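In: prediction below, plus the sequence it came from.
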Amino acid sequence: MTTEKQRLRVLFCGAVLQNFFDLPAGDIGKVWAATGEMLKGIRDLPGVEILGTIDDDQTMVGTSPTGWPWTFYILAEVPDRETAVAACNLFRTIEVGEYRLWKYMRVEARIGRELVIPA
């Protein structure tokens, strides 16, 4: 009998920080480019399947408070906890000029399993 490792569901919750809003208009594009790199980086991690996304930017203006509500959400299925950690690490490693993306955004990953709804 083989036991297949159960994939995990991860809700990546992202918040835009005040440092982003304090940037001169000419520097905002660099952060958006880094954000695109981060999003593609999560999507392209081995075994990741993006199940859905939500961007709350039209109804949330300004910074996200500490904790809920967040600015954006990515629901993904990942093979293991290490993959979720690697996704969060993108905020630490992607460069925006002399800084890292985490100067402008923060992330929290909620890890669980699929909630199966009975038939």
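Out: Cool, the structure landed.
In: hey, let's count contacts and neighbours off CA atoms from now on
Out: Will do.
In: tell me how far residue 111 lies from residue 8.
Out: Distance, residue 111 to residue 8, by CA to CA, to the nearest Å: 7 Å.
In: an error on my part: the question was meant for residue 84.
Out: Per CA to CA, residue 84 is found 9 Å from residue 8.
In: list residues touching both of the two?
Out: Residues touching both residue 84 and residue 8 by CA atoms under 8 Å, 6 or more residues apart in numbering: residue 78.
In: of those two, who's got more company?
Out: Higher neighbour count among residue 84 and residue 8: residue 84, with 24 against 19, using other CA atoms under 10 Å.
In: contacts only, for that one.
Out: Counting by CA under 8 Å, 6+ apart, residue 84 makes contact with 10, 78, 109.
In: shared neighbours, residue 111 and residue 8?
Out: Residues touching both residue 111 and residue 8 (CA under 8 Å, 6+ apart) are residue 81.
In: okay, pairing it with this:
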Amino acid sequence: MSDTKPLRTLLCIAVQQNFFDLPFDQIGMVWKGFSTFMGTVAATEGVTVLGTIDDDETMVGTSPTGFPWTCYMLCDFPDREAVKAACNLFRTIEIGEENHRLWRYMRIEARMGRALEIPAL
């Protein structure tokens, strides 16, 4: 058994203007793709989803080019390659019938580190 600690990663996700430009009856295809993303990350061997945050009730419209993001997933990943594979899903998950990918409607950034341990006092 390896003593390698998991790579604590915050997946920061922003909804882009192309999503808001869609007619309301077409946004379901993006949510389906995003659900595929979340489910695939959660099912990846060695990944533990620790929590999620959705800011959609207090942030309406597109996210700026950084903080604050629309939603977050905090996960433990086995290694950097697994984090890269999760981010790459935005390039591969198909949305709709026009050969678009998830990254047309959302963007992702991964912040990686280690778990901050609270010292005993």
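Out: Sure, I can see it. Note that the coordinates shown come from a computational prediction; the quantities given were computed from them, not determined experimentally.
In: before we move on, the earlier item: and of the contacts of residue 84 of the first structure, the nearest to residue 19 of the first structure?
Out: Each of those was checked against residue 19 of the first structure using CA to CA; the closest is residue 109, at 21.4 Å.
In: need the three-state assignment for the residue nearest to residue 42 of the first structure when sequence neighbours are not counted.
Out: Excluding its sequence neighbours, the residue lying closest to residue 42 of the first structure (CA to CA, 6 or more residues apart in numbering) is residue 87, at 5.3 Å. Three-state call for residue 87 of the first structure (DSSP: H, G, I helix; E, B strand; the rest coil): helix.
In: one more: residue 54 of the first structure?
Out: In three-state terms, and counting by three-state DSSP, residue 54 of the first structure is strand.
In: from residue 27 of the first structure, how far off is it?
Out: Separation of residue 54 of the first structure from residue 27 of the first structure (CA to CA) stands at 25 Å.
In: count the neighbours of the spatially closest residue to residue 102 of the first structure that is not a sequence neighbour for me.
Out: The shortest distance from residue 102 of the first structure to any non-neighbouring residue, by CA to CA, 6+ apart, is to residue 91 (5.1 Å). Neighbour count of residue 91 of the first structure, defined by other CA under 10 Å: 21.
In: and if you look at residue 13 of the first structure?
Out: With other CA under 10 Å as criterion, residue 13 of the first structure counts 20.
In: ok, for it, nearest residue in space, not its chain neighbours?
Out: Residue 13 of the first structure's closest residue in space is residue 73 (CA to CA, 6+ apart), at 4.7 Å.
In: need the longest helix for the first structure.
Out: When the first structure is parsed with DSSP state H, its longest helix is helix 28-44.
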